[in-house]
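[1] Just need the structure, nothing else, for what follows:
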Amino acid sequence: MNRFTAYNGELRGFVESLLRYDTTEGGERDAQEWVLDRLDSYGFETYEWTADAERLATHPEFPDDPGEIPAADRPSVAGVAEFGDPEAGPTVVLNGHVDVVPADGTLWETDPFEPVWGEADDGAETLTARGAADMKVGTATCVFAGRALADAADDRDLNGRVVVESVAGEEEGGIGAAAAALDSPYPFERDAAIVAEPTDLVPVTATEGSVMKRLHVDGRSAHAARRWNGESVLPHFERIRRAFEDLEAERAERVAHPLYERFANPWPVNVGTVRAGSWASSVPASLDAEVRIGVAPGETIEEAEAEFAARLREVVEDSEWLSAHPPTFERFSVQFSAAETDPDAAVVTALRDAMTAAGLAETAPVGETYGADSRHFVRAGIPAVVFGPGNVDEAHFPNESIRWDDVLAAGEIITDAARRLLS
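    Have a look, this model is predicted:
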């Protein structure tokens, strides 16, 4: 029996307990204290750190104003296991995050924070709860992969370290991981990382970036009975939106990457919020929209941002009203840099070999249109691959679920990949 699979019963109990913690909106502390206690009881040397907002404000992806970075009272925790001569082998990080996005209980068939075991159409066992896919179960998988490796230390020639991380604030830009990238909480170097986000047991070596922009357009108000005396912002916004949509299509053809060929629209642009007008009987005189722009691996945030700023200028120059009343288009929130790890890096090779040994036929790396904490490792010079149980299509959705057989498979593969690196 695989040493990871031997922990199946304990893993189930760990996962059920972790899923019951509501870790939305900065509420990670209680869960992290519980995880830290568990790591200590399992024999790991434990570490804890909390991001400093002023320090994160120096990071190019975070706002310059520390007051806009919700870092306070959000600890990240880790456990370290050492093997043989720790300095003679690599340090491998198995990373997951404990925070989850909010869950609207009215859209769920069950309580989002009460794990429910069920059965898929094909008979496979499933687990439903907020964080089942994204990604408390992935975090738990890392913990028990670390335990399985520690059990194997006596009968295998292993050297190095395994670090199991449960970080805070991933959904808000990677607060815990970014802090650890800026100032390592460990007294040793880190050499490789596996981030156990839901990839459907496919290795992801490239993640997309994004830039968040807030568009403001001014018009002129008037009474609805004399609508022609005003200047509605809506037609102007619609011209800008269509121009951005056209540029999105152009970039899909022009900005190529071999790991993204399966996507018809690899660098999507999304207008997520639009707020316009103040009263049904008044011409809408102002509009604010929030826009997420996809950034390709190999492309900087600034390069993608500049393309959309240039397209906006073209729309403005083509409009007498907008030329006289130019819109603003400014960054807000956290930005995500695109990141990529060499597919021939040792951590990727070890993972693919472990996948092959587990009987998986498709082991070729792919790129994904989302961002992950892997980018913070890459930025710190640490090769990172994203690989874990669950499907991203379940992430952030009501009735979020994961197949338990995928969890066990992922745990076996992650354990084996780390063992191969330590060997």
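
[2] alpha carbons only for contacts and neighbour counts from here, please
    Noted.

[3] ok, longest helix in the chain?
    Longest helix of the chain, by residue count under DSSP state H: helix 233-254.

[4] One more sequence to fold, the one below, so I can look at both together:
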Amino acid sequence: MSERSAPADTELGSFVDRLLRFDTTGGDEREAQRWLKRQLDAFGFETFEWTADAERLADHPSFPDDPAEIDAAGRPSVAGVFEFGTPEDGPTLILNGHVDVVPAESENWTADPFDPVWSDDGETTLTARGAVDMKSAVGACVFAARDLKSRVESGEADANGRLVVESVAGEEEGGIGAAAAALDNPYPFERDAAIVAEPTDRRAVTATEGTVMKRLRIRGRAAHAATRWRGEDVLPHFERIRRAFFELEAERGESVEHPLYEEYPVPWPVCVGRVEAGEWASSVAGALTAEWRLGVAPGETVAEVEAAFEERLDEVAAADEWLREHPPTFERFSIQFEPAEIDADEPVVRALRDAMAATGHEDTDPAGATYGADSRLYVEAGVPTVLYGPGTVEQAHFPDESIEWADVEAVRETLTEAAANFLQSKK
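    You can find the predicted model right below:
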């Protein structure tokens, strides 16, 4: 195994390698974005920058109502624009990615998460936090735009309109940069469509799932372990609620149907990702907090799914004497994701699928994803948006997050073709 292989020394490989070395967790995107903007300037893009306004985001249903709970300050999003032909007569296409990444616990990694490792065991693999989600894809978008510009300048391709490459901040926190752009267009021109290069395993994703985040609190009664019968243990109550919620998940999997989600064993996943109970090993656990993520199908609303789980919780509480007198609370927290879907006949989807066919994809059929993305914000703003990118979400957020470099190069080629196709369409 070699820590350096040929792709790392290419222009795209070097670009991605440098971008991965910025630790962009915890709202710390600024230095990476400054570097990226300088690169876009050097490549000949017209550049733009914007920063979200927390008070403006607080009016959006995805975000908390209190602006103080939205970490938007000092987190710029940047973009570069190429114009072709007579731009005003043609459409505008956005290639979008995000530069922020989720935290990486270094003790669970075999190397420093922000020191990219290039390995070659027949195929070149790149390992780093953000390799999949989604700095490699940001690089693919930048270089796809450059490739199209080179083709147009050499006469190999024709285009009319604008191609925008975006690197936004705060996607992992609900889409801070994209929401700001969706609410208040940062450009002096309209946007006609977008491709978000999330890790779709090189599939065209036209539907994304929504989520609602809820915090459950159960109140029992603490007691000394030696006389635990004098207390009220919250854990059996939680187990009944947990079981009821997963039963509802199974029921919804049968009753809520969507043709793009038939392949998933659990189409509308429920997850209890965090549970905290009790204060001391020698005391009965008298309080419990659990944080839940509830899946929302395309065509549903966050409010509808929230109401279904609240009703199931009420049924569990009504059947128990203690919970009837001490009802649990179940409140929203964090960011909410509405589902999103666009028609497979949208011009941007046709342009992408034609490009996929031309670049050797065996499967060009539209797909659905069980996660949410910034695409929902653009769809809500009237900008048809499809997801297509390198790598698999099964690697995202994982220790030793890795991507096959051939996928990145393949997506670069397909995005170039998709942009060329779209910019030949009429506005």
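
[5] Got a TM-score for the two of them?
    Taking TM-score structural alignment, normalised by the length of the first structure as the basis, the two superposed chains have a TM-score of 0.97; 416 aligned residues with a Cα RMSD of 1.2 Å.

[6] ok, back up a step: ok, then the element right after the longest helix of the first structure?
    For helix 233-254 of the first structure, the succeeding helix or strand toward the C-terminus, using DSSP states H and E, is strand 269-276.

[7] what about the helix or strand just after that next one, how far off from the second structure?
    Scanning forward in sequence from strand 269-276 of the first structure by DSSP H and E, the next helix or strand is strand 286-295. Once the two are superposed, strand 286-295 of the first structure sits an average of 0.5 Å from its aligned residues in the second structure (mean Cα distance after the TM-score superposition for the first structure).

[8] The following helix or strand past strand 286-295 of the first structure against the second structure, how far on average?
    Later in the chain than strand 286-295 of the first structure, the nearest helix or strand by DSSP H and E is helix 301-317. Per the superposition on the second structure, helix 301-317 of the first structure and its aligned residues are separated by 0.4 Å on average (mean Cα distance after the TM-score superposition for the first structure).

[9] which other residues reach helix 301-317 of the first structure?
    In this structure, residues lying in contact with helix 301-317 of the first structure by Cα atoms under 8 Å, 6 or more residues apart in numbering are 209-211, 239-240, 243-244, 247, 293-295, 322-323, 326-327, 329, 335-338.

[10] And stretch 246-253 of the second structure, by the same measure?
    The list of residues contacting stretch 246-253 of the second structure from outside it, by Cα under 8 Å, 6+ apart, reads V266, P267, W268, P269, V270, F309, R312.

[11] Can you check those residues and name whichever has the most neighbours?
    The member of the contacts of stretch 246-253 of the second structure that has the most neighbours, counting by other Cα atoms under 10 Å, is P267 with 25 neighbours.

[12] Tell me how far it lies from A140 of the second structure.
    Counting by Cα to Cα, to the nearest Å, the separation of P267 of the second structure from A140 of the second structure is 30 Å.

[13] Kindly report the same for P384 of the second structure.
    Distance of P384 of the second structure to A140 of the second structure, given as Cα to Cα: 21 Å.

[14] And those two? Which one has more around it.
    Between P384 of the second structure and A140, counted using other Cα under 10 Å, the more crowded position is A140 (30 against 25).

[15] Now do the strands in the stretch 301-423 of the first structure.
    With DSSP state E, counting those that start in this stretch as the definition, the stretch 301-423 of the first structure shows strands at residue ranges 328-331, 339-340, 366-368, 384-386, 401-403.

[16] for those strands, which one ends up most surrounded?
    Ranked by mean neighbour count under mean count of other Cα atoms under 10 Å, these are led by strand 384-386, which reaches a mean of 31.

[17] So which elements touch it?
    Contact partners of strand 384-386 of the first structure among helices and strands, from 3 or more Cα pairs under 8 Å, 6 or more residues apart in numbering; DSSP states H and E: strand 192-195, strand 204-207, helix 346-357, helix 374-379.

[18] Pipe those into TSV and attach distance to A256 of the first structure and mean neighbour count per row.
    What follows is these, written out as TSV (distance: least, Cα to Cα, whole Å; neighbours: other Cα atoms under 10 Å):
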stretch	distance to A256 of the first structure	mean neighbour count
strand 192-195	25	26
strand 204-207	13	28
helix 346-357	22	20
helix 374-379	20	24
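
[19] With distance to A180 of the first structure as extra columns, can I get the ones you listed in CSV?
    As requested, those are arranged in CSV below (distance: least, Cα to Cα, whole Å):
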stretch, distance to A180 of the first structure
strand 192-195, 13
strand 204-207, 19
helix 346-357, 20
helix 374-379, 8
